[in-house]
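1. Okay, sequence plus prediction incoming.
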Amino acid sequence: MNIDIQNTVNNWKLFTLTNQQNMSVSLLNYGGIITAINVPDRHNNIENVVLGFKNHADYTQNLNFLGAIIGRVAGRIQAATFAIEDQSYRLEANEEAHHLHGGAGGLHQVIWTAAPFQTEDTVGVALSHTSVDGEGGYPGTVEITVTYTLTNNNELIVDYVATSDKNTALTLTNHSYFNLSGNIGRTIHDHHVTIASDEFIELDNELIPTGNKLEVTHTPFDFRTGQLIADGIDSTFSQNIIASHGYDHYFILNPQQQEAIYVKDEVSGRVMTIKTNQPGVVMYTANNLTEGLELTEGTSKRYDGICFETQASPASLHHEGFPTVRLDAHIPYDKQTVFSFGVLLD
């Protein structure tokens, strides 16, 4: 196990965590951004499986949120407003009339206080930040710690812990774009995804939840036994078309399912399993990824990556019956998502 720490642009620090299987995870204290995850394929070729900028300075204009910690509220908040106990709060409208991913000054733009650590079989970095009362329009001073831990079992464990001194809204996630082909060898069309979910949230033309839950049965959103991402990209189903021909939807996870998400790429043989105690996940297939960005392995294009944003649902701020983003004062927020990497057996 090893931690390498380098100074990079703007006096940021780049931490590279390496385990005994030669898997490595690189992350910045700026935005808690994961810049690279290097894992072996079936032939033990170690390649990067997330999208990252070639030049770290480009993360200051990270409009696609590559690899970043997202908050205070991940996702879209309708009309950039919400209310708690009849007290209304106005947020920044940074996507048309709506609030997206904590606003332009959200947690993806923060320089976090970083504390690296190492044990016999883990290595990691704990990132901490205080978001003050009124920041971004949100109520409450919130103490946040996000911990990235790499194990010798090729697991990346992400722990989110927070407390607020006022009732507020909070749901944190990581916005990494995964591509298991390695070094963006191919788009994600042939990624085969399984999600333990019976329902997803319907979106309107502005990608705002309508308040309706839809059953996945007989739709391109039925990933319970697995399907190719291409099936949704090529679909004429209205919800895929609304999302610019792909997915940008919240799936409500079945609580009894421990391994909520399973992703495999047959060509490379790489597989990724996601476990979480979050109630759902937004799967985003980079339908609107900015093209022509200078990434580590070339220029970006649509469908270069797939995000699994484990979180509660911002729809709960305007509709009943959705996994809530409300966090009451002095009640601990404690969430975990585990990304495990392996290979298919031939």
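-> Cool, got the structure. Numbers count the residues shown, from 1 in each chain.

2. make it CA atoms for all contacts and neighbour counts henceforth
-> Noted.

3. Please name the residues that touch residue 17.
-> Each residue near residue 17 by Cα atoms under 8 Å, 6 or more residues apart in numbering is listed here: 1, 2, 3, 4, 24, 25, 26, 123, 124, 150.

4. dropping in the other structure now:
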Amino acid sequence: MSLLDVRDLTVRFSTKKGPVLAVDGLSYHLEPGEIVSLVGESGCGKSVGIMSLLGLQGPQAEISGSARFDDQELLGASERKLRLVRGKQVACVFQDPMSSLNPVVTVGKQVAEVLRRHRGLSAAKARLRVIDLFERVGIPAPAQRYASYPHEMSGGMRQRVMIAMAIACEPRLLIADEPTTALDVTIQAGILELLKELRDGTGMAVLLVTHDLGVVADIADRVIVMYAGRKVEEAEVRALFNDPQHQYTRRLLEAIPQRGGGRDRRLHGIPGTVPTLRDSPDACTFSERCAIASERCHTARPGFAEAGPGQAVSCWHPGAQTAPAVKGAVR
């Protein structure tokens, strides 16, 4: 049984210009101890999809489908039930730690509050546990940092505080939404290494949301590619980088900066624009931007079919036109 099993997740928002279909029939699963990455351009539905799992969308969101965590249905669950899951069994790390932390409360007290609420620890025991967590996530002088305010810490340190808060109750699933955005490459590498160490040390599963394929190559076991609210490809990370099957995935890979190749090595943009998400077209959503689209692509929605071991794709012409070589990008 999968730790997380999402089936046909659909999320619509009511707007003055009509309904917006932000997530269109998304299905995926996550196994214990696995790192799965959701990738795609900004606005493709990645963050909306994960926020919907935990009841973090506003009342204007119309959500349907199924999302079972450890065989418990999350969609439609009461707020009381979700509070028992959030923070204790499923924890989240968001991309902007400054907006996630209370600016007038010390970081130590904010993490301690999680332990006192979910574990019932006394103030003294919670403080000791927080200091231990700070040391575990690589915060220097953890006892002194307990009394620091968010503005007194760097972006990387604040992100480590958020990770400490997320793992305080030893969750079975960590959802990380763009956890390294706006961090320099050195800090980014440290955060990614920390996530891998936590997975290896605790068996915690990680659902990583990102648009950065370099991050995916470094940390993920399996990758789900989204475009305009739909899943278009799913594969083990090596298969995705070495033999992408969907044209959108190929174009994303072309945009990865690569060492070597001389001065003629250029990044290639994807022509056209992302379609409006007003409805669910009976066609491939990428067809208007795809260089090899046929008439069928514009008139019929492709199913999701196996394209190789550990790889599946939603495309009428899977594997057509080999993507540029990107071997070696995955460590």
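-> Looks like it came in fine. All figures in this text were calculated on a predicted structure; none of them were measured in a lab.

5. Superposed, what's their TM-score?
-> Overlay of the two chains. TM-score (TM-score structural alignment, normalised by the length of structure 2): 0.27; 151 aligned residues with a Cα RMSD of 6.6 Å.

6. Just the buried ones out of the contacts of residue 17 of structure 1, please.
-> Listed as buried from the contacts of residue 17 of structure 1 are 1, 2, 3, 24, 25, 26, 123, 124, 150; burial here means 16 or more other Cα atoms under 10 Å.

7. got a list of what the fourth one touches?
-> Applying Cα under 8 Å, 6+ apart to residue 24 of structure 1 gives the contacts 16, 17, 18, 36, 37, 38, 39.

8. tally of neighbours for the fourth one?
-> For residue 36 of structure 1, the count of nearby residues is 23 (other Cα atoms under 10 Å).

9. Can I get the contacts of residue 24 of structure 1 in JSON lines including distance to residue 334 of structure 1 and secondary structure?
-> Converted to JSON lines, the contacts of residue 24 of structure 1 look like this (distance: Cα to Cα, whole Å; DSSP: H, G, I helix; E, B strand; the rest coil):
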{"residue": "16", "distance to residue 334 of structure 1": "25", "secondary structure": "strand"}
{"residue": "17", "distance to residue 334 of structure 1": "23", "secondary structure": "strand"}
{"residue": "18", "distance to residue 334 of structure 1": "26", "secondary structure": "strand"}
{"residue": "36", "distance to residue 334 of structure 1": "25", "secondary structure": "strand"}
{"residue": "37", "distance to residue 334 of structure 1": "24", "secondary structure": "strand"}
{"residue": "38", "distance to residue 334 of structure 1": "27", "secondary structure": "strand"}
{"residue": "39", "distance to residue 334 of structure 1": "28", "secondary structure": "strand"}
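
10. Just send these back as a markdown table, with distance to residue 201 of structure 1 too.
-> Supplementary listing: the contacts of residue 24 of structure 1 in a markdown table, determined by distance: Cα to Cα, whole Å:
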| residue | distance to residue 201 of structure 1 |
| --- | --- |
| 16 | 37 |
| 17 | 36 |
| 18 | 38 |
| 36 | 31 |
| 37 | 30 |
| 38 | 33 |
| 39 | 33 |
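
11. top of those by neighbour count?
-> residue 17 (28 neighbours).

12. for the contacts of residue 17 of structure 1, which one is nearest residue 160 of structure 1?
-> Using Cα to Cα, residue 124 is the member of the contacts of residue 17 of structure 1 that sits closest to residue 160 of structure 1, with 13.7 Å.

13. Give me the nearest residue to the closest one, chain neighbours excluded.
-> Residue nearest to residue 124 of structure 1 in three dimensions, not counting chain neighbours: residue 149, with 4.3 Å by Cα to Cα, 6 or more residues apart in numbering.

14. on that earlier part again, among the contacts of residue 17 of structure 1, which lie within strands?
-> Under the assignment DSSP state E, the contacts of residue 17 of structure 1 contribute 2, 3, 4, 24, 25, 26, 123, 124, 150 to strands.

15. of all those, which comes closest to residue 270 of structure 1?
-> residue 24 (15.1 Å).

16. Next, the contact list for the residue nearest to that closest one when sequence neighbours are not counted, please.
-> Using Cα to Cα, 6+ apart and skipping the chain neighbours, the partner closest in space to residue 24 of structure 1 is residue 18 (4.3 Å). If you count contacts by Cα under 8 Å, 6+ apart, residue 18 of structure 1 has them with 1, 2, 3, 24, 25, 123, 150.

17. thought the last one was touching residue 156?
-> Yes. Look at residue 150 of structure 1 against residue 156 with Cα atoms under 8 Å: they come within range, at 4.7 Å.

18. So residue 111 of structure 2: helix, strand or coil?
-> Under DSSP: H, G, I helix; E, B strand; the rest coil, residue 111 of structure 2 falls in the helix class.

19. number of nearby residues for it?
-> 27.

20. Which residue is the nearest non-sequential neighbour of it?
-> Closest residue to residue 111 of structure 2 apart from its sequence neighbours, by Cα to Cα, 6+ apart: residue 165 at 5.0 Å.

21. Burial check on that neighbour, number of neighbours?
-> Neighbourhood size, residue 165 of structure 2 [other Cα under 10 Å]: 26.

22. mind checking how far it is from residue 112 of structure 2?
-> 8 Å (Cα to Cα, to the nearest Å).

23. And for residue 217 of structure 2?
-> As for residue 217 of structure 2, its distance to residue 112 of structure 2 is 34 Å (criterion: Cα to Cα).

24. quick one, which of the two is more surrounded?
-> Using other Cα under 10 Å, the more surrounded residue of residue 217 of structure 2 and residue 112 is residue 112, with 24 against 20.

25. need the contact list for the closest residue to the more buried one other than its chain neighbours.
-> Leaving aside its sequence neighbours, residue 112 of structure 2 sits nearest to residue 126 (Cα to Cα, 6+ apart; 5.2 Å). Going by Cα under 8 Å, 6+ apart, residue 126 of structure 2 touches 112, 115, 116.
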